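>>> Provide a 3D model corresponding to the input given below.
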Amino acid sequence: MGKETLDDRLRETGSAVRMLRTAASRAYPYPIPAEYTNWRDEQAAWRQTAVLFDQSHHMTDVYFKGPDSLRLLSDTGVNSFATFGKSKAKQFVAVGYDGHMIGDAIVFGLEDDVFSLVGGPTVPNWVAYQAETGGYDVEVRRDERTVENRSGRRTYRYQLQGPAALEIVARASNGSMPPIRFFHVGEFTIDGCQVRALNHTMTGVPGQESTGLEMWGPAEHGPRVLQALLTAGDDHGLVRGGAIAYATTALESGWIGLSVPALYSGESMAAYRQHLGADSFEATASLVGSFDSADVEDYYTTPWDLGYGRVVRFDHDFIGRAALEQLAERPHRRKVWLRWNDDDVTRAIAGSLFGGDNRTLHLNVPYAVNGTYQYDSVLGGDRVIGISNRTGYTVGIGHWSSLAMIDEAEAVDGREVTVVWGEPDGGAVNPGIERHLQTEIRATISTTPPA
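Next comes the predicted model:
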């Protein structure tokens, strides 16, 4: 008898939405200390000095080596790979056969025929499946995230973010760090260890230099590199960032990240559902929030919804191209920021603590995401016009906010909308959420990152 699959789980639960709604998993885990000092100072550091995040544990790394590696990426990504190669990186975006999002990850060009995908499990899993079933001359090597990895990670990964980041790395590397263009990879040494680094930013603070470097190398070098960075940062206000602060970085950068992947329905995805195990990330992920539909396809997204329309290139053939060409001509949702009303947020927090039998769902400060996929309804009047996703507070913004996908025609700067906070049926079907009453919170749309 073969292993139980995602397809089996779907048959057992009766529907994809019910499977996701009743899953016990909580928000995506970052298995590092919650705080090193406190989350407020750690958040402030990425605007004022610098913060170091240990990214060695929460992401799935899959390596592809062989003559067909670049063709594999081109066949599975909406991005153009015409000029991609060694020492380059990009935000890799994959869609299914119907043109809806599988997800995104960072793809790194490590050698002429060696590439890696790094991110949540969904995209690395999808591309590895295509490599293994599509007749590609590619060797696939996996380095699972820590929660799924009993043998230990092969690679350390540190993100240094903030105005002082480059100066700190320059000192730690004794001047060996070369100039690195944005979303390119450079190589240098720290304390005798060879380091690779990607120039990118996790926070995207407008009007400020907010350069960041993501550095990685063999796991056995990690402690030495970490200590050298911390020592070099002593005079620059460098602080270590914990899981709480890390989870909130996207509120400023605008990375939505986790949307329901378009794999739970459709005959074209049947073989993949039979490939994925019943204990896979895709089978155990949870869906929370006030947006409520029995049809899982109502939770699917397109590249435009998540702000990736700019990277879609029809200069090559890829999975989902024909469907995406049709979707390109249709109305989309637009990624926006919502600034929640201070009085309504205060009322909701107080109601969760002091509301008794009429309590509201707790707004966990500073990051109130209760499951893998957070989908809260955004109302324009009495009509749903979008979905609020990640939600929380950063000291840089100074208000509660969320990332959202709003119908293009409704995404107007300064427009007031309403976020419905709380689960359908008061959380009755979710084993990890207290019973509560839904509440409405006013919010204001901004199409640009908050200052």
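>>> every contact and neighbour count from this point should use C-alpha atoms.
Noted.
>>> settle this for me: residue 176 is touching residue 189, isn't it.
Yes - applying C-alpha atoms under 8 Å, one finds residue 176 in contact with residue 189, separated by 6.4 Å.
>>> what about residue 349, neighbour count?
By other C-alpha atoms under 10 Å, 18 other residues sit near residue 349.
>>> I meant residue 245, not that one.
Residue 245: 26 surrounding residues under other C-alpha under 10 Å.
>>> which residues are in contact with the closest residue to it other than its chain neighbours?
Spatial nearest neighbour of residue 245, excluding adjacent residues (C-alpha to C-alpha, 6 or more residues apart in numbering): residue 39 at 5.2 Å. Going by C-alpha atoms under 8 Å, 6 or more residues apart in numbering, residue 39 touches 241, 242, 244, 245.
>>> this one next, for a side-by-side:
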Amino acid sequence: MNLPSLQSGIDQAGSPVKLLWKPGTPPVTVPVVPPEIAGWRAEQRAWYDGVAYLELSHHMADLFVEGPDALRLLSRVGANNFENYAIGQAKQFIVVNEEGLLVQDGILTRLAEDRFNLAGIGTAGTWVQHEAERGDYDVTLTVDPDSAFRGGADPVLFRFQIQGARAMAFLESVFGGPMPSVKFFHSGEVSLAGRTFRALRHGMTGQPGFEFFGAWEDYAPVREALLAAGEQFGLVQVGGLAYYTAGVVGGWLATPVPAIYTSESTAAFRSFTSLFSYEGQGALRGSFYSDDISDYYHSPYELGYGRSVSFDHDFIGKDALAAAKDKVHRQKVTLVWDADDVAAVFGPERDFFLSYTKDRVEKDSRLIGLSEYATYIDPAGAIHSIATIDREHAEPGTEVELVWGEHPGPGTAPDADLGFSRIRATVQPAPYDDYARTSYRKS
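All right, here's what the predicted structure looks like:
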């Protein structure tokens, strides 16, 4: 059965914004993983003070790219440097459109000489599939959707992380010696419970630790061995609620709007991808509203992805990205919300809070950017959010205001006075945590 395309959905709705604007939509949840296991506060604290187990096997879509032209296909799509790409090495895969605007990022891992795995929300993987279909590439593509769409089947790979202040001591204990001496985003083979898999120097929380991945049939014995050994270290399993707060801690913008809805250069992709994809079902809501969806797009430079861009090969969007390199872009920051204003808006009791709303950030009543990913960080005792704002206001310590409320969307003026609450916030770096910002990639 042919599913309706994203373009057909846009045509029926009348515009991309009319398709995606959905006030009141709750945040997404992690499939399979319980929302809380030890309680979300204890789970957040574990990755700072102790040892946390984070389950990543179920919420991401995986694309496996295999064949003689696998690297050629990926380097045509990705803006990264692919020279000296080692087996077991991962990259934050950066995909842009012909105009140099971000389509999506994902984690690309080289599993073998001609076999790669791309994990993420899914748009980057669909973009790779589209390029493979319209180009001349000798590759085989295999899609493993996230567990919400897997129909009860097992994942191809298991993937989990051990993170926290005591993570390395725990791992050295359970593996019986030092962990592989590998650089950030590199991996080495390890063995446990008679199974061999890989340990990747990476983590969602920006704290010490490793990510482990391997064949799903090895998942249960490896997991059971780790959890059993973790009892004496006070290992805490992280539930789905706390897991989705980790991106804010790590300074990562989880759900940027993919720049695929407006350009003629992306028209074929809109006809290729399904209406029931992330691109077609993602929800826009919040105090910032524009009829023009391009007002929600991002340059990879403003999200700090310039460090991953390499112009040593031909890729989609290369010329536009090179031309934009020295332009002034907004800057990614952390906003620390004022506790008194938060109490006035939400009440004095601080319960779990997670929001992907697109909210206005203002200075002297003038729009200076958007806050797009907010959560309460219990160890910090405050709500933090990831925002992109004009560079002139991005200095740490700058006071700004966040506008909190739900714009009704199409039919109401973007700048209508809707009596929304205003929450003072202080600009800080992203990531906010000093270790995550300075030592995480070096250790």
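>>> care to give me the TM-score?
Superposed pair, TM-score by TM-score structural alignment, normalised by the length of structure 2: 0.91. Supporting alignment: 426 aligned residues with a C-alpha RMSD of 2.1 Å.
>>> returning to what we had before: list the ones among the contacts of residue 39 of structure 1 that fall in helices.
Judged by DSSP state H, these include 244, 245 as members of helices.
>>> report the two of the contacts of residue 39 of structure 1 separated the most.
For those, the maximum inter-member distance is 8.1 Å, found between 241 and 244 (C-alpha to C-alpha).
>>> give me the common contacts of those two.
35, 39.
>>> excluding covalently adjacent residues, which one is nearest to residue 378 of structure 2?
residue 41 (5.9 Å).
>>> which stretch of helix or strand covers the one you found?
Here residue 41 of structure 2, judged by DSSP states H and E, is contained in helix 40-49.
>>> with structure 1 superposed, average distance for that helix?
With mean C-alpha distance after the TM-score superposition for structure 1, helix 40-49 of structure 2 departs from structure 1 by a mean of 0.7 Å once superposed.
>>> which residues touch residue 138 of structure 2?
Residues in contact with residue 138 of structure 2, defined by C-alpha under 8 Å, 6+ apart, are 67, 68, 69, 70.
>>> tell me the secondary structure at the residue nearest to the spatial centre of structure 2.
What sits nearest the mean C-alpha location of structure 2, by C-alpha atoms, centre = their mean, is residue 254, with 3.3 Å. At residue 254 of structure 2 the chain is in coil, as set by DSSP: H, G, I helix; E, B strand; the rest coil.
>>> quick check: chain neighbours aside, which residue is closest to it?
Distances taken as C-alpha to C-alpha, 6+ apart place residue 247 nearest to residue 254 of structure 2, at 6.6 Å, with adjacent residues excluded.
>>> what do we get in structure 1 for that neighbour?
In structure 1, the residue matched to residue 247 of structure 2 (TM-score structural alignment) is residue 250.
>>> and the helices in the stretch 51-200 of structure 2?
All helices of the stretch 51-200 of structure 2, identified by DSSP state H, counting those that start in this stretch, fall at 70-77, 123-134, 167-175.
>>> give the other helices and strands that the second one contacts.
Helix 123-134 of structure 2 is packed against helix 70-77, strand 102-112, helix 267-272, with contacts defined by 3 or more C-alpha pairs under 8 Å, 6 or more residues apart in numbering; DSSP states H and E.
>>> what's the answer for the last one, then?
Judged by 3+ C-alpha pairs under 8 Å, 6+ apart, the packing partners of helix 167-175 of structure 2 are strand 187-192, helix 219-230.
>>> could you do the shortest one as well?
If you count contacts as 3+ C-alpha pairs under 8 Å, 6+ apart, helix 70-77 of structure 2 packs onto helix 123-134.
>>> the helix it packs on against structure 1, how far on average?
Once fitted to structure 1, helix 123-134 of structure 2 is off its aligned match by 1.6 Å on average (mean C-alpha distance after the TM-score superposition for structure 1).
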